[in-house]
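Asks: below is the sequence, then the predicted model.
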Amino acid sequence: MTELLTAAQMRAIEQAAIESGEVTGLELMERAGQGVVEAIFEEWPELAEPVEAGRGAGPSRSPEYLGKDEEARRAVVLCGPGNNGGDGFVVARLLKERGWEVEVFLYGDPENLPPDAKMNYERWLEFAPARPIAEFQRPLGFSADIYVDAIFGTGLKRPLGDLHNELWQVFDADTGLPRIVAIDVPSGTCSESGYVLSDCQKTPLSPGTPSHVFEAELTVTFHSPKIGHFLGGGTRNCGKLVVMEIGIPKGSNWASDRVQLCEPAVPSLCKSFWNHKYNEGHALILSGGHGKTGAARLAARGALRIGAGLVTVGSPRSAMFENAANLTAIMLQQIDGAHGVSELLEDKRFNAVCLGPGLGRGADTQAVVMAVLKENRATVLDADALTRFERKPEALFEQLHEMCVLTPHGGEFAKLFPDLAEKLNAPATTGPAYSKVDATREAAKRAGCVVLFKGPDTVIAASDGRCSVNSAHYERSAPWLATAGAGDVLAGFITGLMARGFSPMQAAETAAYIHVECALEFGPGLIAEDLPEQIPAVFRKLGL
C-alpha cells in the first residue's frame, strides 16, 4: 500500500538517509528541484520544446541568442525562508540553465536560511539577484509561463494571512489565473489535515471569499504523498498531484502509526471453484417497515454482488409484500422486533449482519441493535442504527465489539462523537491541524471497533490505531457518488465481505475502494442501483 506521511515522518526519513551516509541534504535538495522541473515538462511538454518551434527555450539557447521572433520561456519562483525555498532556488537555477528568463523573490532574511537552502540561494546569486518578496507587489512587466510556489512546505505552522492576499492581488492584476506549480503543498495548506490554516471555519468557502492559500495547477511532492494531499481542501488546492522519487529507499519508514491509501485485498476476493455457497457466508440485512425498504434492498444487492454466498433480507410483517415484490436471488424472512432477530440468529450460518439503512429511529430500533450485538456476529451499523443513539452514544459503545464496523457520514459522526466533530470543525489556526484522520482514530478507539468516516476523503480506522484513506480525488474523482443510497450500497459491500470471512478493517478498506471503482466504471448519471451492477467489470479489471 502507498504510505501517507506526516511532516515529522518525512523529516525523520530524510534525516535517517543523511545520517546513514547514503545522501547529503544538498543532494536531496538538488534531486527535489530536478524532480519539479521534470514534472513541469511532463505536465506541459510544450514548455520543454525549443524556442525555434515557437514554444520554449532549449538548453543551449540562452536569451541573448534568440532571434527577434523568438521569445524565451519565463518563470517566477517565490521562495520561502526554509528548505522549501531551497528547492525553489534549485528550480530557478535549472530553468535558467535551460535558457529561461527567471525572476526569484525571497520571503524572509537570506541570512536566516537553513544551510542547504542558503547554499542554493548563493548558487542562484551567480545568475541573478533574489529580490525581496515585497517587490513582487509591483507590476512584473510580463506574465510568466509558470509561477513556482516554494514559500512554505510541509512544516507550515501558521496562516499566510496578508502575504497571500498581497501576492494574489498581483496575480489578478498581471496574469488573471496563473499557472502555479507548488512544491510539496500549496503554501497555506496544512500537509497533515488538508485544511487551510486561517482564522476561518473549516467549511467550504463561498465564491469570492479569500482562501488564504495558493491553489496550484500542479503539486510536486517527494518520496511519498502526505496525508493532507488526500484530505479536505488539500485535494482541491493541489490541482494535480505528482510524487517524484529523490533516491530514498522505500520500505524502511513504516511506523506503527502509519496511514495508508486504501487498496483492495484482491487475492481474498477470488472464489475457489470447489467452494459451496455456504463457504462464502450468509449475510442478513434488516429492513425498515412499509415504505422504508429500499435502503435495505440496496445493501442486500451490494452484499450479494460482492460475493456473499447467500443474502437474506429480514423484514417486518408490514413490509413483507413490498420486499417480496422486489427480491429474487435475495431471500426474505419475516422478523418482528428484537425477539425475532434473536431467534433468527440462533442459526449460526448467518455470519454477518447489516442494520440501519431505512430501519427507523424508534425505540424498537435500539432494541434490535442491542439484540444483534449480543450475538457477537460480524456487524455493520449504519444510518438509523447510529443516530438512534445520539442522546446516549455510550450505551452503544458499551455493547460494540471488535467485529463491528460503524459507517457514519459527517452528520452521523457528529451525533455519536460530538466533541470530536467540534474539534474537527474548529478553526485551523496552527499546524499541524486536527484532521479527519485524528478524529476517526479517536472515534475507533472510543468505540472499540472499526469506524469508516464517509466522504470524498473516506477515512477508515481500527481501535488499535491502524488507519487508511480512500480518496475519491485526482484520477479517482467520483462526484457521482453524491447520490441517495450510495452509502447503503457501501454498507452492503462491507457486510458481504465480512460474510465471506474478511476482517472488519480489510472488509471496510476493500469495500470503500471497490465502491469508488464502481462509480468510475459507470460515470455520470450514476444512481445507487447502478453501483452493485458494476462489480463484475471492476472485478475483471482487478484480474479476478
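Replies: That came through fine.
Asks: make it CA atoms for all contacts and neighbour counts henceforth
Replies: Fine.
Asks: helices along the stretch 351-500 of the chain, start to end?
Replies: 363-374, 384-387, 393-397, 410-416, 418-425, 436-447, 486-499 (DSSP state H, counting those that start in this stretch).
Asks: over to K202. Which of the three states is it?
Replies: coil (DSSP: H, G, I helix; E, B strand; the rest coil).
Asks: on that earlier part again, most tightly surrounded among the helices of the stretch 351-500 of the chain?
Replies: helix 486-499 (a mean of 31; mean count of other C-alpha atoms under 10 Å).
Asks: related to what we said a few turns ago, what's the closest of the helices of the stretch 351-500 of the chain to V353?
Replies: Closest approach to V353 among the helices of the stretch 351-500 of the chain (C-alpha to C-alpha): helix 486-499, 6.5 Å.
Asks: related to what we said a few turns ago, out of the helices of the stretch 351-500 of the chain, which is closest to L231?
Replies: Within the helices of the stretch 351-500 of the chain, the stretch nearest L231 is helix 436-447; the backing value is 7.4 Å (C-alpha to C-alpha).
Asks: and here is the other one:
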Amino acid sequence: MLFGTEILTTAQMRAIESDAMASGGVSGVQLMQRAGAAVAGQIRLRWPKPGRVTVLCGPGNNGGDGYVIARLLARTDWQVRVLGMDNEPGPDAAEMKRCWQKAGPILPLTRAELRRNEADIYVDAIFGTGLTRPPVGEIAEVLDYLGGSDGDDGHVRQRLVTVDCPSGLCMDSGAFLGKPRQPSADDLHARLTITFDSPKPGHLLERGPACCGELVVADIGLHDWRVRASGPEQDHRTAHLTAIWPRFRVPDARRPAAAQGIWAEWLEKREGSGGHKFSHGHAMVLAGPPGHGGAARLAARAALRVGAGLVTICPPGAAMIEHAGPPDALMRRAVDDATALSDLLQDQRIGALCIGPGCGVERARELLPPLLDSGRACVLDADALTALAAMGWNGLHDRCVLTPHGGEFSRLFPDLAERLAARPDHGPALSKLDATREAARRSGAVVLLKGPDTVIAAPPRRDKPNATGHAVIHSAFDIPWLATAGAGDVLAGIIAGLLARGLTPLTAASLGSFLHGATARGIGPGLIADDLPDRIPGAFLDLVP
C-alpha cells in the first residue's frame, strides 16, 4: 500500500503537457489561459477587494501565464501594472502578450521600474518550473529586491504570489540555482504559490516549503493524459513518486482517501487472525551495554504501540537489570554475542528486528552479520549505520530499511552527500530525492533519509535494475519540535513494528514516517521523545473514517 499525492518531475510534467497538446485535445493557449485563470481566481479569493497589482512577466511561458493573469484582474477592477521583457516569446506566450497589449502597456522589467510604484500584490511570473540556469542581469536584481535585499524582509514577501514557484528555485531539487544550499536572508519568499496539475519535488524539498508559502495545486485539465502516462507501456513517464500529507491544497478529484486506506489496511491485519499475538508479528530490538538502554526502550515501546503482537528487547546479560521496569508488556531476553543471536533467529516467528538505538558501534558490528544473513526484515539505525559504514554493503537486501540522518548519510555515501551540499550552478540540480534513490540502488535496501523533508526510496526491482524504484517525500516542515533527542529511535521502532506486522519495507517506512509526524503534530511544542510512543494510538484514532 502506498498512499498520498502523486508528484511529477519537471520533465514528466512537460511530457504530459506535450502528449496532451499533440493529441489535439487541448492547445497550449488553452492550458495557458486555464493556468492564468486559476492564479487570478486564487488572488481574488484572498484579496476580494480590488487593489493595485504588479505582474512581472518573464520571457517564456511563465510570462505568458502572467499576461493572462493581468488581463483577467484588469477586468475585475484591479489597477494592473505589467513589467515585461522586450523579446518575442514562444507562439502561445506571444499571443497572450499581444492580448494584454490591447488592454495596457508593458513597462521594462527592471529593479528601478519595480520600485517606482508600490503595489498591494506582486505576481512573480518570471521563471517557472523549467529553469536550468541562475537568473542574471536585470532579472537577478529584480529577484534580489523581491527577496528583501533592501534590508526589509517583509517589504514584498507577504504580498508576493508566485506562478509555479518562486523564480530561481529549481523545481526538481528545491535549491536556488547559483546560490549555496543553505538558507539565505534574501531568498525569495512567497505568501502564496499556485502550481498546476501536480506538485513538483522542489515544492517539498530543501527551500521549497519555506519559500513557496501556501501551495495550491490547480487543475488545468491534464488528468486524462497523466493517467495514460502511468500505464505499463509508459514506465519512463510514470511518477513513481508520492508525497505524504504535505501542506498543499489539491483539487477535490485529486485528493486521495489516504486516511481510509491506512485504516482499512490496519483493520485488515486484524481480521481472520484469531487474535493470537504471533499473528500480529514479533519484533525484536537489539539493545546495548549497561547505561545505554533508553534509546532501545523507546524503540521497543513504539513497536508495541504500533501494533506488533509481541516485542522483545535483547540487551547483553549484564544490562538486563536496567530493562526490568515498565512497560510490563515488553519481553526481555539476553543476547550476548553473534552466536546467541544466530541461535535466537532460528525461531521463524520473529518477523522483524531493529538494531542501532543505544546498541553501541562495536556490538552492532558484531551482530550485523548474523542478522543480515538471516534475511529477516530489519531496521538499521544510529550505531548500526555507523558500523555499516565501516563494514561495507555485504549482506544488505531489500527487506532492510536504513534510517540515516544527514550526518550518518554522509558517512554511508560520502560522494552523494558532497554533491548534495555543493552549490548548484545549473538545473536540474541534484536533489535529496536523487541522492536517496541512488543510495537505495547502491545498497539494495530501502533508504529513509530523515529531515523536515524526509525522503524514502526503494531500490529498483530486480527484473528492472536500470529503472527507478518508488520514492516517497514526507514534508513535515511544520513540526520543528520533532527535532529532539530520541525521536529517531521512536521512528525506528515504529517501522520495525510495522515490518513485523507484515507490511513491505517501503510501506512500513512511509506509513511509519507519517505516524511519527502525525503523533508529534498532535503533541505540539515541548515534545520530548518519551511522549511519542504512548500518543501513537491517538494518531490512529484520527484516521478512523
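Replies: Done, it's in. These figures come from a predicted structure and were not determined experimentally.
Asks: TM-score for these two?
Replies: TM-score for the superposed chains, counting by TM-score structural alignment, normalised by the length of structure 1: 0.89, backed by 503 aligned residues with a C-alpha RMSD of 1.8 Å.
Asks: in TSV, list the helices of the stretch 351-500 of structure 1 along with distance to A130 of structure 1.
Replies: Formatted as TSV, the helices of the stretch 351-500 of structure 1 follow (distance: least, C-alpha to C-alpha, whole Å):
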stretch	distance to A130 of structure 1
helix 363-374	65
helix 384-387	57
helix 393-397	58
helix 410-416	46
helix 418-425	39
helix 436-447	39
helix 486-499	53
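Asks: looking at those, which is closest to E322 of structure 1?
Replies: Set against E322 of structure 1 and scored by C-alpha to C-alpha, the helices of the stretch 351-500 of structure 1 come closest in helix 486-499, at 18.2 Å.
Asks: what separates the helix or strand hosting E521 of structure 1 from the chain centre, distance-wise?
Replies: Using DSSP states H and E, E521 of structure 1 sits within helix 504-522. Chain-centre distance of helix 504-522 of structure 1: 14 Å, with C-alpha atoms, centre = their mean, to the nearest Å.
Asks: so who does D419 of structure 1 touch?
Replies: Not one residue lies near D419 of structure 1 by C-alpha atoms under 8 Å, 6 or more residues apart in numbering.
Asks: residue in structure 2 paired with it?
Replies: When structure 2 is aligned by TM-score structural alignment, D419 of structure 1 is paired with D415.
Asks: so where do the strands sit in the stretch 51-200 of structure 2?
Replies: Assigned by DSSP state E, counting those that start in this stretch, the stretch 51-200 of structure 2 shows strands spanning 52-57, 79-84, 107-108, 121-125, 160-163, 192-196.
Asks: any chance of those in a markdown table, plus distance to S23 of structure 2 and mean neighbour count?
Replies: Output for the strands of the stretch 51-200 of structure 2, formatted as a markdown table (distance: least, C-alpha to C-alpha, whole Å; neighbours: other C-alpha atoms under 10 Å):
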| stretch | distance to S23 of structure 2 | mean neighbour count |
| --- | --- | --- |
| strand 52-57 | 29 | 24 |
| strand 79-84 | 32 | 21 |
| strand 107-108 | 37 | 16 |
| strand 121-125 | 27 | 25 |
| strand 160-163 | 26 | 28 |
| strand 192-196 | 19 | 25 |
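Asks: JSON lines for those, including distance to I69 of structure 2?
Replies: What follows is the strands of the stretch 51-200 of structure 2, written out as JSON lines (distance: least, C-alpha to C-alpha, whole Å):
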{"stretch": "strand 52-57", "distance to I69 of structure 2": "8"}
{"stretch": "strand 79-84", "distance to I69 of structure 2": "10"}
{"stretch": "strand 107-108", "distance to I69 of structure 2": "16"}
{"stretch": "strand 121-125", "distance to I69 of structure 2": "9"}
{"stretch": "strand 160-163", "distance to I69 of structure 2": "10"}
{"stretch": "strand 192-196", "distance to I69 of structure 2": "12"}
